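Asks: Here's my sequence, what's the structure:
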Amino acid sequence: MEVSSGLGPRPGSSGLTREKHEEDQGINIENLELETLVNDSRSNHQFHSMGALDILRETVWILRFNSGGFMAIVAVLICPVSAVLLSNVLVDQSLVKRLSFRLLLVAKSSGLPLKPFVKQSCHRMAEMVISAAMCFPLFVTLLLLSKAAVVHTVDCTYSRKKFDASKFYGIICKIWKRIVTTYLWGCLVMSGCLTFFIVLLVVVSCVFLIMGFPSDLILYPAMVVGLIFSIIFANAIIICNTAIVISVLEDVAGPQAVLRSSSLIKGQTQVGLLIFLGSTIGMAFVEGLFEHRVKTLSYGDGSSRLWEGPLLVVMYSFVVMIDSMMSTVFYFSCKSYRLESASEENEPVLEAQVNGEVQ
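Replies: From the prediction side, this is the model:
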């Protein structure tokens, strides 16, 4: 991968392997990819895995090369979902209040003090769960289709091709089932993490309550559990996002894609967490602006909502697209890292063979 140009050949490229595959049908595909990439690294000395800033820089180059295709994806697929998410038009506030009340009862029975922080956390979690349930049809159609389109466009960019909607339609018809299957398994993983967090939080709080700790002190171990859960949940989201990329580019789906993703990102988890943190901060910032400038009439007569609302929707959609692009580049970077590690492990053996031949 040529980080300096932003458009270098990516691992797993069909264009890189086709010529050698035609010369020798008996060569193993994985070994062929490794050999090709090692030869490229020797020729230009630019082949290496990337950090978070390198991935961001690569994403900008890709966006510039195929800007028309990405803008079409934002306008047609991502903006409608962003408008619904930011406005919460599908979220029933009565359901949010009911779920928030039940979570507060669970917190109270566990010994947690009902302080503003706990109340806000319960309300936010209830709103997140209800929003995910109500918007699920949009997530599994338009948003998932946009992720697949972004992955395909990034792959086309590495092959020096422009995004072709008709070609993408033909591809998506063939791979749509495995993408949806992988997405549903990802939702199952994240739901399991959330359920495990609630159960663990209740258990820890009850244990400290039985031990005689006052309710104010129980809040601190609960916060530690919440911090640990945040890291685990972030890793789960990274794995699920990478699994979707894998299901688009490779012939695997469902639990196999999730397991392959968890194996692929080993050694690059810190980079994935930085990408996730940056995307989360960007989305939260736009959500806060939309909440204050559009939903809440805190200034003037509200006429600026006519242009601020659509502008913030576009900004949010752009952040979502960049997040998908960086997840795709992160996938290629992880493959590069794995191939680098394999080449480093094999290098002493090759040197030994050369030395033996010389003797």
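Asks: going forward, measure contacts and count neighbours with C-alpha atoms only.
Replies: Fine.
Asks: Identify the residues contacting the helix or strand hosting Lys97?
Replies: Using DSSP states H and E, Lys97 sits in helix 93-109. Applying CA atoms under 8 Å, 6 or more residues apart in numbering, the contact partners of helix 93-109 are Pro113, Leu114, Val118, Lys119, Cys122, His123, Met125, Ala126, Glu127, Ile130, Val202.
Asks: Contact partners for the fourth one?
Replies: Going by CA under 8 Å, 6+ apart, Lys119 touches Leu104.
Asks: repeat that for 10 Å
Replies: Neighbouring residues of Lys119 by CA atoms under 10 Å, 6 or more residues apart in numbering: Ser100, Phe101, Leu103, Leu104, Ala107, Pro113, Met125.
Asks: what about Ser230, how many neighbours?
Replies: 15 (other CA atoms under 10 Å).
Asks: Which SSE is immediately downstream of the helix or strand where Thr153 lies?
Replies: Using DSSP H and E, Thr153 sits in helix 144-158. Next in sequence after helix 144-158, counting helices and strands by DSSP H and E, comes helix 165-210.
Asks: between that following helix and helix 93-109, how many degrees?
Replies: With axes from the mean of the first three to the mean of the last three CA atoms, to 10 degrees as the basis, helix 165-210 and helix 93-109 are set at 30 degrees to each other.
Asks: what helices or strands is helix 165-210 leaning on?
Replies: Here helix 165-210 touches helix 67-73, helix 93-109, helix 116-134, helix 144-158, helix 215-249, helix 255-264, going by 3 or more CA pairs under 10 Å, 6 or more residues apart in numbering; DSSP states H and E.
Asks: One more pass at 7 Å, please.
Replies: helix 215-249 (3 or more CA pairs under 7 Å, 6 or more residues apart in numbering; DSSP states H and E).
Asks: now the helix it packs on, how far from the chain's geometric center?
Replies: 13 Å (CA atoms, centre = their mean, to the nearest Å).
Asks: List the buried residues for that helix?
Replies: 215, 218-219, 222, 225-226, 229, 232-249 (16 or more other CA atoms under 10 Å).
Asks: tilt between that helix and helix 116-134?
Replies: Using the same axes, to 10 degrees: helix 215-249 against helix 116-134 is 30 degrees.
Asks: got the buried residues for the helix holding Lys97?
Replies: Within helix 93-109, the residues that count as buried by 16+ other CA under 10 Å are Val96, Leu99, Ser100, Phe101, Leu103, Leu104, Ala107, Lys108.
Asks: okay, the residues you listed in TSV with distance to Val140 next?
Replies: TSV is the format used below for these (distance: CA to CA, whole Å):
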residue	distance to Val140
Val96	22
Leu99	24
Ser100	26
Phe101	29
Leu103	27
Leu104	30
Ala107	32
Lys108	35
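Asks: One more, so I can put them side by side:
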Amino acid sequence: MPFSLPSMEDNQRVPMEKTVKIIRKSVHNWLQNYQYFSITSALLALPFSVSILLSQAIVLSSPALVPTIYNRLSVMFLAAGFPPNSEFFTILNLKLSQTISSSIFTLPFTLSFFLIAKASVIQALNHQKPSFQPSFSSVFSIFNPLLVTYTCNSFVIISANATAFCLLFLAFNFLEGFGFSSSSPSSFLLFSAAGAVLYSIILANALIVCNLALVLSGVERSGGFLAILKSCIMLRGRASTALSLAVPANLALAGIEALFQYRIVRAFHVGETSMFWMAMEGMLIAYLYSIFIVLDTIMSCNFFKSCKASPCIEQEGSRYAYRIEIAEQEKGDYVSLKVSQEQ
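Replies: Next comes the predicted model:
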């Protein structure tokens, strides 16, 4: 029997087919429990959606918070040896300042309403009955693992940013030593674009690991860094599928944020509509934002189920089977994680 290796088109088609299948299943789950997801879960996420939409408007018009963080980061970048006249680091510094400011503003809503909304979706999809609607006691029973995992996720995101900055520091100082910044501006601009791509890849992979760790901690009721480690193992060979699921959800959320800026923030500064109708339209946009947060959580849960259903990983033409064994000492001094592979 002749043997043929899979082509590149086949390797690209498999993650796309899995992505489409998970999206279709997520929409089906949404329609099955439409009343619960559109009323209970979406309304639980509504305060967080309002806070994150308002935070961007407040941050952009804030005369103190963003400039303060921007100046602190500029001093840190200059002390680390980054090029002071680079447009790449100017844009990166500005976006980081806005993100940090918005995160500070929305932190109380993130640690309460956002996690409770995610817990309600995870608890609803963690049962075989399609019409299951969890009670508030069952939802709050998995809140603590989600809170612990989210706290650990924050350290992972900070570590990912620190790793990216360290690599960029080494790369740009290497280029500075060879005179690329002064003698060849076009080459320096090309390396700046490559640095932006590298930073995006590192941050995107950290975000999908943290997102899967939240779902895993809610399903298994165990949070912390162990959930993050297990999510890293589960993502082996499936990173492209996870990224293809995260891209449309984040694009939709970014589009809703842009819609809020155009319809509400611009109208507020221009004063062309009344405050009542502006508030009603703003609440509608925030509710739409909550709907997509719920849909993103449903897709994450279905992606987690697909990882659990197929423990075999196909990567680079080989097939591996892994098994995770967690052995904890009786006194609780340490936790041992064993991963066995068979080819």
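Asks: what's the TM-score here?
Replies: For this chain pair, the superposition-based TM-score is 0.76 by TM-score structural alignment, normalised by the length of structure 2; 291 aligned residues with a CA RMSD of 2.6 Å.
Asks: from the contacts of Lys119 of structure 1, which is closest to Phe197 of structure 1?
Replies: Met125 (11.8 Å; CA to CA).
Asks: And the closest one, what's its match in structure 2?
Replies: Counting by TM-score structural alignment, Met125 of structure 1 corresponds to Leu96 in structure 2.
Asks: Nearest residue to the middle of structure 2?
Replies: Leu207 (3.9 Å; CA atoms, centre = their mean).
Asks: Under the alignment, what does that one map to in structure 1?
Replies: By TM-score structural alignment, Leu207 of structure 2 lines up with Ile237.
Asks: ok, and the closest non-adjacent residue to its match?
Replies: Residue nearest to Ile237 of structure 1 in three dimensions, not counting chain neighbours: Met190, with 7.2 Å by CA to CA, 6 or more residues apart in numbering.
Asks: what number of residues lie near the equivalent of that neighbour over in structure 2?
Replies: For Met190 of structure 1, the aligned position in structure 2 is occupied by Ile157, per TM-score structural alignment. By other CA under 10 Å, the residues close to Ile157 of structure 2 number 19.
Asks: Could you tell me where stretch 326-333 of structure 2 falls in structure 1?
Replies: Under TM-score structural alignment, there's no match for stretch 326-333 of structure 2.
Asks: what does Ala83 of structure 1 align to in structure 2?
Replies: Under the alignment (TM-score structural alignment), Ala83 of structure 1 maps onto Val50.
Asks: My read is that that match contacts Leu284, right?
Replies: No. The criterion here is CA atoms under 7 Å, and Val50 of structure 2 misses it with Leu284 at 10.0 Å.
Asks: got the contact list for Asp296 of structure 2?
Replies: By CA atoms under 7 Å, 6 or more residues apart in numbering, Asp296 of structure 2 lies in contact with Ala249.
Asks: at 10 Å instead, please
Replies: When contacts are taken as CA under 10 Å, 6+ apart, Asp296 of structure 2 is in contact with Ile23, Ser26, Lys118, Asn211, Leu245, Ala246, Pro248, Ala249, Asn250, Leu253, Ser290, Asn302.
Asks: ok, the residue nearest to the centre of structure 2 to Val339 of structure 2 distance?
Replies: If you measure Leu207 of structure 2 against Val339 of structure 2 using CA to CA, to the nearest Å, the figure is 23 Å.
Asks: rewinding a little: farthest-apart pair in the contacts of helix 93-109 of structure 1, please.
Replies: Farthest pair in these, by CA to CA: Pro113 and Ile130, 24.3 Å.
Asks: tell me the average deviation of the helix or strand hosting Leu85 of structure 1 from structure 2 after fitting.
Replies: Taking DSSP H and E as the definition, one finds Leu85 of structure 1 inside helix 79-87. Taking mean CA distance after the TM-score superposition for structure 1, the mean distance separating helix 79-87 of structure 1 from the aligned residues in structure 2 is 0.7 Å.
Asks: which residues are in contact with that helix?
Replies: 73-74, 88-91, 131-132, 135, 138-139, 141-143, 286-288, 290-291, 294-295, 309-310, 312-318, 320.
Asks: Next step: these restricted to helices.
Replies: If you go by DSSP state H, the contacts of helix 79-87 of structure 1 have 73, 131-132, 138, 286-288, 290, 309-310, 312-318, 320 in helices.
Asks: Buried ones among those residues?
Replies: By 16+ other CA under 10 Å, these give 73, 131, 138, 286-287, 290, 309, 312-318, 320 as buried.
Asks: Check those residues against Asp155 of structure 1 and report the nearest one.
Replies: Ile73 (14.7 Å).
Asks: Need the counterpart of the closest one in structure 2.
Replies: Per TM-score structural alignment, Ile73 of structure 1 is aligned with Thr40.
Asks: Kindly provide the distance from its match to Ser240 of structure 2.
Replies: 32 Å.
Asks: Val121 of structure 2 too?
Replies: Val121 of structure 2 is 24 Å from Ser240 of structure 2, by CA to CA.
Asks: Looking at those two, which is more packed in?
Replies: Using other CA under 10 Å, the more surrounded residue of Val121 of structure 2 and Ser240 is Val121, with 26 against 17.
Asks: Now do the contacts for that one.
Replies: Applying CA under 10 Å, 6+ apart, the residues near Val121 of structure 2 are 36-37, 40-42, 115, 133-134, 139, 215, 218, 294-295, 297-298, 301.
Asks: Ok, Leu143 of structure 1 next?
Replies: Leu143 of structure 1 touches Leu77, Ile78, Cys79, Pro80, Val81, Ser82, Phe136, Pro137, Ala149, Val320, counting by CA under 10 Å, 6+ apart.
Asks: Ser343 of structure 1: which of those is nearest?
Replies: Ala149 (32.2 Å).
Asks: count of neighbours near the closest one?
Replies: 23.
Asks: Mind telling me what it corresponds to in structure 2?
Replies: Match for Ala149 of structure 1 (TM-score structural alignment): Ser120.
Asks: Which residue is the nearest non-sequential neighbour of that match?
Replies: Val139 (5.4 Å).
Asks: The one you found and Val215 of structure 2, how far apart?
Replies: Val139 of structure 2 is 13 Å from Val215 of structure 2, by CA to CA.
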